[in-house]
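**Student:** Let's see this in three dimensions:
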Amino acid sequence: MVNTVKKAEGSPNPQKVSEVKGVSEFKLENGLRVLIAENHSAPVATLLVVYRVGSRNEAVGNTGSTHFLEHMLFKGTENHNAEKGNGIDDLLTQIGAYWNATTWFDRTSYYEVVPNDFLEMCVELEADRMRNLRLRQEDHDSEMSVVRNELERGENHPEEALEKELYAIAFREHPYHHPTIGWRSDVESVPMSRLRDFYNTFYWPNNATVIALGDFTTEHALGLINKHFGSIPTAPHAIPEVYTTEPPQEGERRFEVTRAGDMPRVWIGFHVPEATHDDNYPLAAIRHLLGSSFERSSRLYKRLIDTSMAAEVFARHDDLKDPGLMIVGATVNPGVDPVKVENELLDELDKLAREPVSDVDLSRIKSSNLKGTILAKADPSSLAFMLGEAESKADWHWLMNYDDRFDAVSKEDIMRTAKTYFVRSNRTIGYFIPREEDDDNSLDNESDLESELDSIETSGSAQNSTALYTATEVKEFLDIKSIPVSVEFKPQPASNYGEQVKKVVLSNGMTVLLMRNPGTESVGLAVNIKAGRYFSQHEPGSLSEIIGDLLPRGSQSYDKLKIAENLEEMGIPGALEFFVDNYRVGLGTHLVVSDLPHYLELLSDVMRNPLFDQDELDKTKIEWRARVVEAKMNTRSMAWNKLRQALYAEEHLFYDKDFDDQLKELEAVQTESLHATHKRLFSPKATILTLVGDIDLDKALKLVEKQFSDWKGEEPSAIILPDCPLPAKAQRIEIELPEKASVDIVMAHPCTVKRSADDFYAARIANAALGQDTITSRLGQVVRDKAGLTYGIYSTFADTAFGGAPWSVSLSANPKNVERALQLVDETLADYMAKGISKDDLAKESGRALGSFKVGLSSSLGIARVLTEFEFLGLGTTELDNISSHYIGLTKENVDAAMNKYFQPKKAVTVLSGTLAK
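**Tutor:** Okay, the predicted model is just below:
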């Protein structure tokens, strides 16, 4: 039966097609498919537009066109563009949206996560760029080098090199042969006419699905989508179908990638059927059984990491629209023969065909899959992305039926599937072999292994003697038009987190925060313990990090395997992996509410009674050695390590030791020192535990008290950092690493800004306008958008908790473009410091800060993390209600004063790391 929904004025009636598990499908007259699901747990909306076009639709000569076109869709339409100050990036920045786009084999997706007041803005922007893109030659020319730098950054990583070669060799006829980003010569040479043809062929409503999830009514969201998309015509032609099929492989294929690198890798790929094939469910079960480095109960972990043969393992099931690949792989530890690791991988796969899976293992992975789905669906954004992937490879009903099909998998199905697909003639095996280098390379600096390096780019300031641009050219680059604030911010009702949060300090000094967020079937949990690097910095061997690594590897009541099996059954295999930062050891996870009692029991035992088993310590040392080997060939971590050595005294918290010294100290660590440090640092008085979700507050508190009330411990020591003087003058350091397609650059100096400072928010806005966002900030507009010299450029405060951490500007660039990029960074900084922030940028960045904070609270876990952080910093739970007041009163004078106080680029150290142009 087809239902008709009331139409928006001037648009045809959308038709309701079906509704399953809270998701409703509608179809517009022009063929656009619309999926809508309400979620009222947070005032946030997610909009996702999926086009059924990816690298699967490309051929030799235009590979990478889908991805290149994805970039071009941010360059503007006649209605919305940067020149008018109302381009998509301009508008979304002002409201604090989280937005991006991704390209894969079968689809291209564009998405926004925004405060729900701005859903219509997103709908209007997406409808506008579906058919009204300008596609100008000048935008193509500048963006080409940006896309090329993205390609070059990928070439720096062995995993990306292996993936590209594996698909290219496993697929000879089908277009999955081509990498999504394209072959370099195509990326560099594709003409605008080809991109325009691609756009006019595939970007039509009858080749797309619009997905809206969040805090709105279905009628409201459908009305907006119909209003803005309904008048777009259907494609005037049939959407081209991909008719090429890959013939069966007729024998094993092998390849090697040999280049400068860290450790060998072994990857094995097997052809598997398309996503809609019945065999994909037992193949997915096999993926669960094989596992990864983060699943300690999994077969590959036990076979290769537990035996110290591999540093990392993974199993990956690429279920695509057409037949794809099942891939298993490992990063081989130093001194281990890759051939032996290959044989172990193959034997584990063969074992699946020889021996039935145990009832216990099969039951555990089914429970893990089901609970993982419940947790993913609790977050509207996660569900939107899942629906988008389903639409690209099959349709959304495939996702709705997935868990039932997975639950029906039998032991016999798994054995049959393994026998069918894991055969010699169906496999392609690839090795990454690091090229031997001379031992006299002067790599005298080491890697920063901190988590912050996983999320920041790199950049620098040049001390050039030769001008690379004329004065007129520089002025043109810096002539950035102020972007008018074109978004109307409606007065928002004051939030009342302070009233909703229940704070309890147990008799032993442990702080517990509880908040109800009903309707999600889940709970977000966050823990912070004052036990980070600061508290063990004067003890040899990075003890806080080692303790964090070892906590989930065995406790008084549960050995490592039992911990892992329990977590996998809950659908949260990594939920006891602790982070360690400068001041805290902690974690954040979400879980199904019914699992909360048992999870708290596990958490308590792991935190309070770790074994620190000698065998596990020995394995950890092997893993750390492997990380160091990898870091020595990583351009970003090398740059940051050398930078920290140049900025800080050896006894300072933010100083990084030489690799050799780190390893010597690591080798000397004994279990006795771990027990002693754990006893000293891990204390209820140092701990904050937060629960937010579908809970009864009093019952949840009793669960916490049951597990933690008898814990005893001392008060943590106060945090007092020594002063960090600025460098006397600017300095430039170069690190030569062989065969790197992209150079990482970091410019930084110590910064005294603190989270508790009166001018913290002014400093945050000053930095945001300069470089928080690589698209809309001043640095991004000059170095990426106008000059096209980098894929990403950012300015960042590394750690503002207690001051002293680096403030940095960072980017990556082709070796030939390094000096040009550095000159523009210098000129942009000088111009910004001289003129200060514009009033328009002040309004824009204040709006961004408020909106992004709101979006960050879109899940129970997000709320739990923020509550825990604010409590740790001494800001209190009511600070969540006061955020807007900190930004509303900011003036240009406030921000400029903070800028001049905290930014000192003329005294910064600049580090370049990579294969530098001579």
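**Student:** switch to C-alpha atoms for all contacts and neighbour counts from now on
**Tutor:** OK.
**Student:** sec struct for Lys16, please.
**Tutor:** strand (DSSP: H, G, I helix; E, B strand; the rest coil).
**Student:** Give me the secondary structure label for the residue nearest to it when sequence neighbours are not counted.
**Tutor:** In space, and not counting its chain neighbours, Lys16 is closest to Phe26: 4.3 Å by C-alpha to C-alpha, 6 or more residues apart in numbering. Secondary structure, three-state DSSP: Phe26 is strand.
**Student:** Could you count how many residues lie near Phe26?
**Tutor:** When neighbours are counted by other C-alpha atoms under 10 Å, Phe26 registers 24.
**Student:** List the contacts of it.
**Tutor:** 14-18, 33-35 (C-alpha atoms under 8 Å, 6 or more residues apart in numbering).
**Student:** and with 6 Å instead?
**Tutor:** The contact partners of Phe26, by C-alpha atoms under 6 Å, 6 or more residues apart in numbering, come to 15-17, 34.
**Student:** one more to line up against the first:
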Amino acid sequence: MKLFQTMSDNYKYFKLVQENPNFLEFEHNYNRLRVVVIPKESHKQIIHAQMVYHIGSYDELVSYTGSTHLLEHLLFKNFEKSIDGDTQNIFQKLSKYGATINASTSTNRTNFYSTIPANVFDVWAACEAKRMQYAPFDVDNKDKKEKHVVVDELRIGQGNPFQKLTSAVVGAAFDRSGYSHLTAGSIADVEQTSQERLKDFHDKYYGPNNCSLVVVGPISVSKVLRSVHNHFGEIKMRHFQRIQRDELEQRGPRSVTVFSKMPFSMFQLAFRNMEGKHKDSVVLDLIAQLMQYDNVGIMWMLKQMNAVPSFGVINNRVPHRYLFQIVGALPSPNPKVEQAVISQIWNYLTALKQQPVPDNILQLVKQSLLNKYKAKVSGVEGLGALATEAVCLGDINDIWRREDAVKAITAADIKRVANYIFQPTRSTVGSLMPEPQGIVDRPDPKQVGYNKSLFETEYNQRRMTRELLESFQLTNRVNLSSNRYRCKFGILQHLTIPNINKTYLMLTTKAASSNNALAKVTSRVLREGMPQSRVKDDKMSLFGSSGDHLMDNLHTYMTQKNMNFAMSSVKQKVSLSITLDAEHDLSDAVHMVLKAMTNLPALSEQQVAVKAAMEAGQWQGIKHDSFTASQQKLTEVLFAQDDLNHATSPENMIKQLKHVTMKDMNNFKNDLFENGRPFAVTVLSNNSMSVDDIGKAVAQLWDKFSGKKRLMEHPFDDHSSPALAIKSQVHKLSMKGKADGHGVLGVRVALDKNDPTWTLLSLATNVFGSGMYSRLNKKLRIADGRTYGAYARLRGGQYASDSYVHVFASFSNKTIEDDTNAMRELWDEFVNYGITKEEFTEAKMHMKNSLNVKMDNLDNLVGLSHNTLMNNKNLNLKTIIKRISEATFEGVNDAITEHLKNKPIVTVIAGDV
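**Tutor:** Here you go, the predicted structure:
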């Protein structure tokens, strides 16, 4: 039966724009608000709802860059002047329901999104309707505090090498297009933007006729349309005129070089691409995938040679023609290195224009891209994110239509598109290099007394005919079942959700080796195998003479089955994870992993070094990240070196990686698990998979690695934290060249996750530093404008180890010490006086409901379920929820007094100090 048929008195206010098995799209007859409903099952009855306004940085004019992003921030503020007697914003309205609330601004859209229980959709709709009608800030108040927050975010971006280089590349690539600057804009423009102008901007562009309301999840169309009309139906259309900003033709190659105070080198080769709705835009998506694909892509080959430690190939699908970007980090600032790398890429692109992609390779890469698309539609949040960009392009159906477009792509299409896109005359090359010594700065116009250097000058100033008969209704609530079994290989936890399309397996036991670096390199070799493309100085051969080896390895199998495989080893606990489409056989997947382990490629010393260098490249970047460096230092002070919570420093990990050998990898592979240690296994599947099926799959690993000495013990090892004498202390980490840093506080807590008091302390920590209206953010961000975000987390507590409270915030390096002291004052007030009854009530409700919202994401569900199994075979999600429900106000404050008050505090300041 058609969903949308003849007359009904309930929904005469809408007309149906598109009807499709995947979605319904409506338009309000009065104000032209678009409404998109995408049915999606959710075992927790969670929906993703968003407002997508068709306005972004592309529409900003000179000297007003960053205005759209700044307005996005201001639209979260409280209504300082009561409009309808209610001044609360969306955070205060929805937080108690466990909602995830955020917003983002891009080139052509701004969206405000929430992940919420389906039964509070009407509350969400009321909040968004109010935000559409009124700019929730007082123009007369001239409040500049939120500007400080946005400027702080801009400073953080300036420390990002990719963002710094891309800003220069788009500036060089475009002349009059709105794509000539990044969405964040410039600090100077943001600082000078008046709130009067922002209010005028809101009044023009934030109207119903420039907006699409999108709902994804288990909710009836009738409920959505009823709420939408009730809250948005009387909002008038806005009148505005967009400026035509088509780009001028590029008639020659362009280049730009940027110097940075950070020790990074990077290149970017960019080409103007096609608008997102053009069919060839999807061909460019496939070319980007091909260039990065393991064993055959040029970027993967260059990484194998350690010429490009990390890379990305990005085809930006947006409403107008933007950029196809090839980006890579460089191991050296030597210009000859960059020239050699870019030369190899040009050789590859030339070959791509001339040589057809073999069909078996083409099908494999197409499947890889389809897997990537498919992974994003697995939950309501992922599908909602895809809907954001599809709506921005102008057609929600792009989510599904592009899959058909990928399947239809031929080798001839790739050659055709490569020939007209990868033209040197339409290229822009960007280089980011460390700033050379000897540069003399020009006098700063902001310097005191600068005007005395200027000539004196005198200035003269002047001043619905079709209705719904029946609403689409999804099936009744889908319940999660959970059972635990004692098996010959250990303990199995089987989670079942009917009709899900993925199977998840996580396995943990004790490793034979405690060398995490060795596990990382071995896992990479197992996944990737050996390269098939060949790079020569004068010529690029896209593919080896035979594709047989490529088609018979674990990575190819993973692509064909849409499978992910990972292996890690931390403090001698080894974990394997497998995820694949439910239609495929889990036993077969485990067999392929075992086959890859058995037939581990025999690499030369140089090839092992390259694999290790690829891993080390990721850790090199961490060395310059103030957040990671500060947290590592914190755990170093709070815990002994062999403690589970002690984080390995990047320097130590890089050192370990340099000493990995092929002999080590073979030993690791041959004796992966320690004898005498059974497995803890968690599997999430649909109801078509039986416990026997899972047992047969896991038994393959057991039989392979059990050994004669294996005994039936439980897999739950205690990792009790060694006692450590800790005093209050301050550490400063000097990280030159960045405009921002991190202030951090840490307190060790003698509790593990099995203790019910851990839940009470976690709730208290949430009051202090979780969410926009936490104690930290209300003062440091909203009231003072010191930071883009300040947070507190209760971390650790795994496997009977101690925990620690981690308090952190990003601050400007100019004020970081004062700002960290202000954060410390808030901590002292928190531990001395506890939380209020009102804070407790809201935080308890949020904690319980947010757990449900998070568990709707199946990756989160599997991860947390396996984590609880590893902590205690008797601990599960129901127990955690029960503990939250039983938490009392007095109990939380008692936990603060006992475990946090008068305890030693470690302070870490990481930045240009």
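**Student:** TM value for the aligned chains?
**Tutor:** Once superposed, chain against chain, the TM-score is 0.86 (TM-score structural alignment, normalised by the length of structure 2); 841 aligned residues with a C-alpha RMSD of 3.1 Å.
**Student:** what do we get in structure 2 for Ile529 of structure 1?
**Tutor:** Counting by TM-score structural alignment, Ile529 of structure 1 corresponds to Thr508 in structure 2.
**Student:** typo on my end, Thr790 of structure 1
**Tutor:** Using TM-score structural alignment, the partner of Thr790 of structure 1 in structure 2 is Thr787.
**Student:** Helix, strand or coil: sort out its match for me.
**Tutor:** Per three-state DSSP, Thr787 of structure 2 ends up coil.
**Student:** swap in Leu726 of structure 1?
**Tutor:** Leu726 of structure 1 is classified as coil under three-state DSSP.
**Student:** where's it relative to Glu126 of structure 1, distance?
**Tutor:** For Leu726 of structure 1, the distance to Glu126 of structure 1 (C-alpha to C-alpha, to the nearest Å) stands at 47 Å.
**Student:** which one of the two has more residues nearby?
**Tutor:** Using other C-alpha under 10 Å, the more surrounded residue of Leu726 of structure 1 and Glu126 is Glu126, with 23 against 16.
**Student:** What's the match for that one in structure 2?
**Tutor:** Aligned partner of Glu126 of structure 1 by TM-score structural alignment: Glu128.
**Student:** Residues contacting the helix or strand hosting that match, please?
**Tutor:** Assigned by DSSP states H and E, Glu128 of structure 2 falls within helix 121-133. Here helix 121-133 of structure 2 makes contact (C-alpha under 6 Å, 6+ apart) with 90, 206, 227, 231-232.
**Student:** Turn the residues you listed into JSON lines, including secondary structure and distance to Val327 of structure 2.
**Tutor:** JSON lines is the format used below for the contacts of helix 121-133 of structure 2 (DSSP: H, G, I helix; E, B strand; the rest coil; distance: C-alpha to C-alpha, whole Å):
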{"residue": "Ile90", "secondary structure": "helix", "distance to Val327 of structure 2": "38"}
{"residue": "Tyr206", "secondary structure": "coil", "distance to Val327 of structure 2": "35"}
{"residue": "Ser227", "secondary structure": "helix", "distance to Val327 of structure 2": "45"}
{"residue": "His231", "secondary structure": "helix", "distance to Val327 of structure 2": "46"}
{"residue": "Phe232", "secondary structure": "helix", "distance to Val327 of structure 2": "44"}
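**Student:** which of the residues you listed sit farthest apart?
**Tutor:** Farthest-apart pair in those is Tyr206 and Ser227; separation 19.2 Å (C-alpha to C-alpha).
**Student:** Comparing those two, which residue is more hemmed in?
**Tutor:** Higher neighbour count among Tyr206 of structure 2 and Ser227: Tyr206, with 23 against 17, using other C-alpha under 10 Å.
**Student:** any idea how far Lys685 of structure 1 is from the alignment partner in structure 1 of that one?
**Tutor:** In structure 1, the residue matched to Tyr206 of structure 2 (TM-score structural alignment) is Tyr203. For Tyr203 of structure 1, the distance to Lys685 of structure 1 equals 58 Å [C-alpha to C-alpha].
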